[in-house]
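Trainee: Everything below, folded, please.
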Amino acid sequence: MSENWAEGRIALVTGATSGFGDAVARQLHAGGARVIAVGRREERLRALADDLGDRVHPLRLDLSDGPAIAPALAALPEAFRGIDILFNNAGLALGLAPAQKASIADWRQMIATNVSAVTELAHAVLPGMVERGAGDIVNMASVAASYPYPGGNVYGASKAFVRQLTLNLRADLIGTGVRVTSIEPGMCETEFSVVRFEGDQAKADAVYAGMTPLSAKDIADTVTWILRQPRHFNVNTIELMPMQQAFGPFAVARD
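Mentor: Take a look at the predicted model:
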């Protein structure tokens, strides 16, 4: 395949200010795509656009504000309309408290970002993709969608929603030419744990101590591989973990 594998395509990448979103935006741009880089931190979006040059449109947008999403996309410059790749990546985990002690504000924010925003974005781009008869939606879920862990509560539930939404979109979109994939990674060293622990870098570092986690580049390479498959090929779900991570034993509360 040509190195300009994404030439002529327009990609919307959420969470583009760090981690997976930044890495995927860079690989899509390197492949020739025009990239709409979405995030809340304007200075980082500007830095990304300055670094990559043309074919990048920075779009400052708080995706937890669902009603603002469709109007923001409708106001895109002409050269960045006709979105045919959506990397639905924006999401976060907040806290590790058990459900009975967790913050309801944290739960609401995770639902607004991990569930509602993912849904609003898919709803906004799908009509155009279906009309054109082609498109790719790559949703970021997590192994937490399948494997519960203490303190995962609403975060895990939100990622299970993403996984199930992806599968149901596949059912609805059969015959349209639109592909949909759920990526479900395990431990990845990005800003994820820093956000979860409210900026406590020492706590975040401890999560990955003594092991080699996945990286943002690992995920970007996976996204690129998915998008470069021939059009008859749909990756429904793909689960990946570091070699040093696996599944825990059943919990048993003993007397």
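
Trainee: make it CA atoms for all contacts and neighbour counts henceforth
Mentor: Noted.

Trainee: Sticking with residue 48, tell me its helix or strand.
Mentor: Assessed by DSSP states H and E, residue 48 sits inside helix 42-52.

Trainee: As a check, name the ranges of all helices in the chain.
Mentor: With DSSP state H as the criterion, the chain has helices at 19-30, 42-52, 69-74, 104-110, 117-132, 153-173, 192-196, 201-207, 216-227.

Trainee: now the angle between helix 117-132 and the longest one, please.
Mentor: Think helix 153-173. With axes from the mean of the first three to the mean of the last three C-alpha atoms, to 10 degrees applied, the angle from helix 153-173 to helix 117-132 works out at 10 degrees.

Trainee: I have a second one here; can you model it like the first so I can compare?
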Amino acid sequence: MSTRTAVITGASSGIGAATARQLAAAGYRVVLTARREDRINALAEELTAAGHQATPHVLDVTDRTAVDTFAAGLDRVDLLVNNAGGAIGTETVATADPADWRTMYEVNVLGTLNTTQALLPALTAAEGTVIVLSSTAGLATYEGGGGYVAAKHGAHVIAETLRLELCGQPVRVIEIAPGMVRTDEFALTRFRGDKDKADAVYAGVADPLTADDVADTITWAATRPPHVNIDLLVVRPRAQASNYKVHRKV
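Mentor: Next comes the predicted model:
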């Protein structure tokens, strides 16, 4: 049997890069996709030097033509990790820029739709697994998060609906919904490069989740026996009880 192949979107940093490392260590041939060529090339070189199989591919998941071309070039896909996403801004619904909402929707929702549709025939042939990385934002709302919350609700609904539609087919659909995760870029991007505001998100929180924590969760779910489907797994740091309730040391 050919080596199991995992496609990871948004693999250039954070959770995507950490997931690529852990899936490679679990024996997958990893296909690294992202828009930043230098980042995925460096990660592929790192993994190859460690004895793993890794292939980088520059890809914008919102470009359907590019996604279809990418999919046509793959000989096998056992696992798709829809990780590409992100948040922009904390404005209220009354003051938000529709362009920011559109960008978040296109990446988090349409990007997931594009890659899932394009790779679903190969995943079905391999009796594979689709993983959607959503967020606790996709399960509960909070002020200042309208655009991101709406987008992640969309990602959540894709996973939930696809699971219903594929019932009886040899494809698992898994949703992983992380809470507070501290990565190098997520909050910084959300606050438009303002490091002080980004750091304030995690102020006083002893141990927010790391990218490795989420990658470990993804890898665990993906490597369960084929008949076991982890429909929805919510993972938060111990200090976070909900999107609102977070214990902070003063």
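
Trainee: before we move on, the earlier item: what range does the helix holding residue 48 of structure 1 cover in structure 2?
Mentor: Aligned by TM-score structural alignment, helix 42-52 of structure 1 corresponds to residues 37-47 of structure 2.

Trainee: residues touching residue 142 of structure 2, list them.
Mentor: Counting by C-alpha atoms under 8 Å, 6 or more residues apart in numbering, residue 142 of structure 2 touches 149, 243-244.

Trainee: Touching, residue 4 of structure 2 and residue 75? I think so.
Mentor: No: the criterion here is C-alpha atoms under 8 Å, and residue 4 of structure 2 misses it with residue 75 at 10.9 Å.

Trainee: These two - which one has more neighbours?
Mentor: Neighbour count, other C-alpha atoms under 10 Å: between residue 4 of structure 2 and residue 75, residue 4 has more, with 17 against 9.

Trainee: Which residue in structure 1 aligns with the more buried one?
Mentor: Using TM-score structural alignment, residue 4 of structure 2 pairs with residue 9 in structure 1.

Trainee: Residue 61 of structure 2 matches what in structure 1?
Mentor: Using TM-score structural alignment, residue 61 of structure 2 pairs with residue 63 in structure 1.

Trainee: Let me see the contact set for the closest residue to residue 49 of structure 1 other than its chain neighbours.
Mentor: For residue 49 of structure 1, ignoring the flanking residues on the chain, the nearest one in space by C-alpha to C-alpha, 6 or more residues apart in numbering is residue 56 at 5.6 Å. By C-alpha under 8 Å, 6+ apart, the contact set of residue 56 of structure 1 is 29, 34-37, 49.

Trainee: change it to 7 Å
Mentor: By C-alpha atoms under 7 Å, 6 or more residues apart in numbering, residue 56 of structure 1 lies in contact with 34-37, 49.

Trainee: Residue 198 of structure 2 too?
Mentor: Going by C-alpha under 7 Å, 6+ apart, residue 198 of structure 2 touches 187-188, 191.

Trainee: What subset of those is buried?
Mentor: With burial judged by 16 or more other C-alpha atoms under 10 Å, the buried subset of the contacts of residue 198 of structure 2 is 187-188, 191.

Trainee: who's in contact with the residue nearest to residue 110 of structure 2 when sequence neighbours are not counted?
Mentor: Once flanking residues are discounted, residue 110 of structure 2 sits nearest to residue 62: 6.4 Å by C-alpha to C-alpha, 6+ apart. Residue 62 of structure 2 makes contacts with 106-107, 110-111, as judged by C-alpha under 7 Å, 6+ apart.

Trainee: now structure 1: which of those match?
Mentor: Retained in structure 1 by both residues aligned by TM-score structural alignment, their matches' C-alpha atoms under 7 Å are the following of the contacts of residue 62 of structure 2: 106-107, 111.
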